[in-house]
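Chemist: no letters, just coordinates:
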């Protein structure tokens, strides 16, 4: 009897994320400080080919920014990041988010995700954490923090013992480092913020952000 079979055969509770995560090789991780920049920033990212957008719950305007982007930016697939609690997952449902992202996973959060409308991309950082998520059907996982935890070499080493898992590494990822991740067979995409630097946002240089987004969208091809 193969004792690993139940884990591999578990319901794929976030399998519906695959089309969203495959929209582009990079998911922008957005920290929106000024609500006025939300829509033009999202439009610039989408124009460059990055349609799956993660708006992190790190500022007071994050949820309202997500609502505005979902309502006003054609082609944007709006996700909510830094989801830590069941209550925040409920907020994702309330605004109709297409996905939610957490830096890690707790039993309470995963229990809430079982009944949530918003599919969750939970975070893992060790084989044990990844196995725990896999037992609950999470074949798509965020790997965080990617670079401090060992980078592409570390994640690549997980491919053989954990062949069912595909990761979205986030944390310290740059364009050059993204190339190394995207060569790995257990990577579905990467998360990063380099295509929307603060100085371009402050300057309202949306064309510059679109150009950087187009470069990011072409990675791994």
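Modeler: That came through, no problem. Quick caveat: nothing in here was measured; it's all calculated off a predicted structure.

Chemist: going by C-alpha atoms from here, please, whenever you check contacts or count neighbours.
Modeler: Will do.

Chemist: which non-adjacent residue is nearest residue 171?
Modeler: residue 145 (4.6 Å; CA to CA, 6 or more residues apart in numbering).

Chemist: what sits against that neighbour?
Modeler: Residue 145 sits next to 125, 169, 170, 171, 172 when contact means CA atoms under 8 Å, 6 or more residues apart in numbering.

Chemist: rerun at 10 Å
Modeler: Each residue near residue 145 by CA atoms under 10 Å, 6 or more residues apart in numbering is listed here: 103, 104, 123, 124, 125, 151, 169, 170, 171, 172, 173.

Chemist: now swap in residue 202 and tell me
Modeler: 34, 37.

Chemist: can you do 6 Å?
Modeler: Listed by CA atoms under 6 Å, 6 or more residues apart in numbering, residue 202 has no contact partners.

Chemist: got it, and the one 4 residues further on?
Modeler: Residues near residue 206 by CA under 6 Å, 6+ apart: residue 44.

Chemist: before we move on, which element is the residue nearest to residue 171 in?
Modeler: For residue 145, there is no enclosing helix or strand under DSSP states H and E.

Chemist: so it versus residue 125, what's the distance?
Modeler: Going from residue 145 to residue 125 by CA to CA, to the nearest Å gives 7 Å.

Chemist: cool, and residue 172?
Modeler: Here residue 172 is placed at a distance of 14 Å from residue 125 (CA to CA).

Chemist: structure two is appended below for comparative analysis:
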């Protein structure tokens, strides 16, 4: 019972972070030092979290470095495909875990370790399965390739309670369409800190892109509040 209780508490924290952030930079880093520079660049632009994917050998060390040195910064661990990667993420201090698909064994292991876990889905069947396994938030991946907002609108009929983090092919100009959907807590985005900018050390451009995304989220939410106020 302790594990499930911890997972439920963590789930609320991650969902709160996603809802507050609106955009989650999805990144592949090559070193812990690079991850620290990246966290500072994102924070300077107004984004206070990121998803570090386990697509590089440096992921665990990078997560540990940022969680140790930047305690106010939220770090998720992405591409967790195995129970071993879940263990590595937990031991590195990750605040939440993410996967592109739904593996019941990995999901159960994350719950047993108290790690809030966001599994992935691209179809109604996969979404149904993730929700049945207790997922609090589901990553819609690959979002654009799978149907984008049209798919989200279709899924909202039978699954109005689903909370989604669409990721894959989304750009800053797409944010208004996605974030206007009630089921979407946040969008994952690789465009904010792509590998070429990281390798070039162009953190100024990453800050610029983070600020653009943060400003867009703020504008969308301000407009939604105004519409709601006028509607009320």
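Modeler: On my side now, so go ahead. No experiment lies behind these values; they were computed from the predicted model shown.

Chemist: can you give me the TM-score here?
Modeler: TM-score for the superposed pair, counting by TM-score structural alignment, normalised by the length of the first structure: 0.88. Supporting figures: 210 aligned residues with a CA RMSD of 1.7 Å.

Chemist: what about the longest helix in the second structure?
Modeler: Ranked by residue count, the top helix of the second structure under DSSP state H comes out as helix 203-231.

Chemist: tell me where the first structure has helices.
Modeler: Assigned by DSSP H, the helices in the first structure fall at 5-8, 18-21, 38-47, 62-72, 86-95, 107-115, 127-135, 151-157, 175-182, 198-203, 206-217.

Chemist: how about residue 96 of the first structure, what's its match in the second structure?
Modeler: Residue pairing (TM-score structural alignment): residue 96 of the first structure is matched to residue 93 of the second structure.

Chemist: list the contacts of its match.
Modeler: Taking CA under 6 Å, 6+ apart, one finds residue 64 in contact with residue 93 of the second structure.

Chemist: coming back round to it: for residue 94 of the second structure, see how far away the aligned partner of the residue nearest to residue 171 of the first structure in the second structure is.
Modeler: Taking TM-score structural alignment for the superposition, residue 145 of the first structure sits opposite residue 142 in the second structure. Residue 142 of the second structure sits 23 Å away from residue 94 of the second structure, taking CA to CA as the criterion.

Chemist: how much space between the residue nearest to residue 224 of the second structure when sequence neighbours are not counted and residue 199 of the second structure?
Modeler: Leaving aside its chain neighbours, residue 224 of the second structure sits nearest to residue 180 (7.9 Å; criterion: CA to CA, 6+ apart). According to CA to CA, residue 180 of the second structure and residue 199 of the second structure sit 34 Å apart.

Chemist: whichever helix or strand residue 6 of the second structure is part of - contacts with which helices or strands?
Modeler: Under the criterion of DSSP H and E, residue 6 of the second structure resides in helix 2-21. Of the remaining helices and strands, those touching helix 2-21 of the second structure by 3 or more CA pairs under 6 Å, 6 or more residues apart in numbering; DSSP states H and E are helix 104-112.

Chemist: that older thread, please work out which of the helices of the first structure is packed deepest.
Modeler: Counting by mean count of other CA atoms under 10 Å, helix 38-47 has the highest mean neighbour count of those, with a mean of 23.

Chemist: just give me how far it sits from the chain centre.
Modeler: Computed by CA atoms, centre = their mean, to the nearest Å, the chain-centroid distance of helix 38-47 of the first structure equals 17 Å.

Chemist: so it versus helix 206-217, what angle?
Modeler: With axes from the mean of the first three to the mean of the last three CA atoms, to 10 degrees applied, the angle from helix 38-47 of the first structure to helix 206-217 works out at 40 degrees.

Chemist: ok, average deviation of helix 38-47 of the first structure from the second structure?
Modeler: Taken over the aligned residues, the distance from helix 38-47 of the first structure to the second structure averages 1.0 Å (mean CA distance after the TM-score superposition for the first structure).

Chemist: which other helices and strands does that helix contact?
Modeler: helix 206-217.

Chemist: the helix it packs on maps to which residues in the second structure?
Modeler: Counting by TM-score structural alignment, helix 206-217 of the first structure falls onto residues 203-214 of the second structure.

Chemist: check stretch 161-179 of the first structure too.
Modeler: Mapping stretch 161-179 of the first structure onto the second structure (TM-score structural alignment) gives residues 158-176.

Chemist: can you give me the neighbour number for residue 77 of the first structure?
Modeler: 20 (other CA atoms under 10 Å).

Chemist: now check the second structure for the residue matching it.
Modeler: Under TM-score structural alignment, residue 77 of the first structure pairs with residue 74 in the second structure.

Chemist: cool, and residue 63 of the first structure?
Modeler: By TM-score structural alignment, residue 63 of the first structure lines up with residue 60.

Chemist: how near is its match to residue 195 of the second structure?
Modeler: Distance from residue 60 of the second structure to residue 195 of the second structure, by CA to CA: 17 Å.

Chemist: swap in residue 40 of the second structure?
Modeler: Residue 40 of the second structure is 16 Å from residue 195 of the second structure, where distance means CA to CA.

Chemist: try residue 173 of the second structure
Modeler: Going from residue 173 of the second structure to residue 195 of the second structure by CA to CA gives 20 Å.

Chemist: what's the answer for residue 48 of the second structure, then?
Modeler: As defined by CA to CA, residue 48 of the second structure lies at a distance of 19 Å from residue 195 of the second structure.

Chemist: got it, and residue 17 of the second structure?
Modeler: 24 Å.

Chemist: again, but for residue 148 of the second structure
Modeler: For residue 148 of the second structure, the distance to residue 195 of the second structure (CA to CA) stands at 24 Å.
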